[in-house]
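Enquirer: Okay, predicted coordinates and the sequence, questions at the end:
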Amino acid sequence: MSPESFAQTLAATVTRYLAQVAAPAEHLSLLRWQIAEGHRLDLRETMPGHLTTSAIVLSPDHAQILVIDHITIGRWLQPGGHYEPSPFFHLSAQREAEEETGVTGLKLHPWHQNGDLPFIIDSHDVPGKKSRNEPPHIHHDLQYLFLADPSQPLTAQLDEVNAAKWREVAMLEDFAPKTAARLKMAPAPV
């Protein structure tokens, strides 16, 4: 995507998310303001926030979730990272999951109906990174659901994560409670 098509696609995606998916209390005010101001949300240098994508990778029965032990943040999270140019936002999330965990055979969850509408858009504070001279800032995270076989071997990308593991899906409550709540309404595919 060019910067212009990125901005148009992101604006349309956020508008559609707010109309079709968002809970009544979700307003995404900062993200919408940054879009209206023309901020380059595809660049990690953009402050006060920029775009990230992440993958909620589930076992087919929704009993397990793939998580990473994130080096910078120091806790278990879903795989994800700063947006990298892709034809679709979910492909950026998929690439992050594959790179960070070595997971193979990812399939976009049927909830997405083969589209690019995020399951969750979560704007949250992150601590920044001293080695990059980054101050604390906001990640506007587009989260996508994927399915994968938990019996496949994993290989953590050790420059970004300490480990990658399959854990019980209840762990999602610890770091993504909005996602966990919405997931309870998205039944496992048959």
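Expert: Yep, that arrived.

Enquirer: switch to C-alpha atoms for all contacts and neighbour counts from now on
Expert: Fine.

Enquirer: Can you tell me the SS state at the residue most central in space within the chain?
Expert: Geometric centre of the chain, nearest residue: residue 54, 2.0 Å, by Cα atoms, centre = their mean. What DSSP: H, G, I helix; E, B strand; the rest coil gives for residue 54 is strand.

Enquirer: Okay, one more to line up with it:
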Amino acid sequence: MNRDWLRSEIEKYQTVYQEEEKYKGRFLDLLFFDNCFERSLLSGHVTASAWVLTSDYKQVALLHHKKLDRWLQPGGHADGDENVQRVALKELEEETGITDVRLIGDSFFDIDIHNIPLRKDVPEHDHFDIRFAFVAQRPDQLKKNDESNEVAWIAIDGLEQFVGNDASVLRMKEKTLKF
């Protein structure tokens, strides 16, 4: 997996969600920047995340992010790595302790562009997030790290209690219900 793979996958990505369809063009434009996988591209850069489910698809692993004060799926910066699936797996392990997973499907699961507010010396910018869906083979591996207030298996049916009306997370819930 590299930039060319990602470009090809985004070009052929089929979605019924209008927001994702709009994101495709912005993602493809971003991939023309040499440093789009680096934080040094201050307007926005590629990130990757993991939507990790239990084997019955009834729970998802989420963390309560300290800096953003929100419940989110594990994920983070590519930091130069063009293999976004590897980035998602690395972030998953760092943020939840989960290492034993199986990819659902044969490509990414969702794409999203979301704004990150100004923080200290880092200007406001966009994260161009490539999201992979996985099944945790060993859900008992779940543990938090110092970037999170909490990490937990959250029932898909009760997700709104944790994420409110976060459209991008609720879109992944809706996709999960179609499995």
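Expert: Now that the structure is in, tell me what you want to look at. None of these values were measured; they are calculated from a predicted model.

Enquirer: TM-score for this pair?
Expert: In this superposition the chains share a TM-score of 0.83, using TM-score structural alignment, normalised by the length of the second structure; 171 aligned residues with a Cα RMSD of 2.3 Å.

Enquirer: Nearest residue to the residue nearest to the centre of the first structure in space, please, no chain neighbours.
Expert: residue 80 (3.8 Å; Cα to Cα, 6 or more residues apart in numbering).

Enquirer: Quickly note the distance from the corresponding residue of the second structure for the one you found to residue 18 of the second structure.
Expert: With TM-score structural alignment as the criterion, residue 80 of the first structure lines up with residue 75 in the second structure. Distance, residue 75 of the second structure to residue 18 of the second structure, by Cα to Cα, to the nearest Å: 23 Å.

Enquirer: Tell me where the second structure has strands.
Expert: In the second structure, strands defined by DSSP state E lie at 44-53, 59-65, 70-72, 75-77, 101-103, 110-116, 125-136, 148-155, listed in chain order.

Enquirer: thought residue 149 of the first structure was touching residue 60?
Expert: Yes. Using Cα atoms under 8 Å, residue 149 of the first structure is in contact with residue 60, at 7.0 Å.

Enquirer: Stretch 35-52 of the second structure aligns to what range in the first structure?
Expert: With TM-score structural alignment as the criterion, stretch 35-52 of the second structure aligns to 40-57.

Enquirer: got the contact list for the matching stretch?
Expert: With Cα atoms under 8 Å, 6 or more residues apart in numbering as the test, stretch 40-57 of the first structure has contacts from 3, 6-7, 31, 34-35, 39, 65-66, 78-85, 89-90, 92-94, 96-97, 106, 137-148.

Enquirer: Just give me the neighbour total for residue 87 of the first structure.
Expert: For residue 87 of the first structure, the count of nearby residues is 11 (other Cα atoms under 10 Å).

Enquirer: how about residue 136 of the first structure, what's its match in the second structure?
Expert: By TM-score structural alignment, residue 136 of the first structure lines up with residue 124.

Enquirer: ah, wrong one, I meant residue 95 of the first structure
Expert: Counting by TM-score structural alignment, residue 95 of the first structure lines up with residue 90 in the second structure.

Enquirer: Residue 163 of the second structure and residue 52 of the second structure: what is the separation?
Expert: Per Cα to Cα, residue 163 of the second structure is found 16 Å from residue 52 of the second structure.
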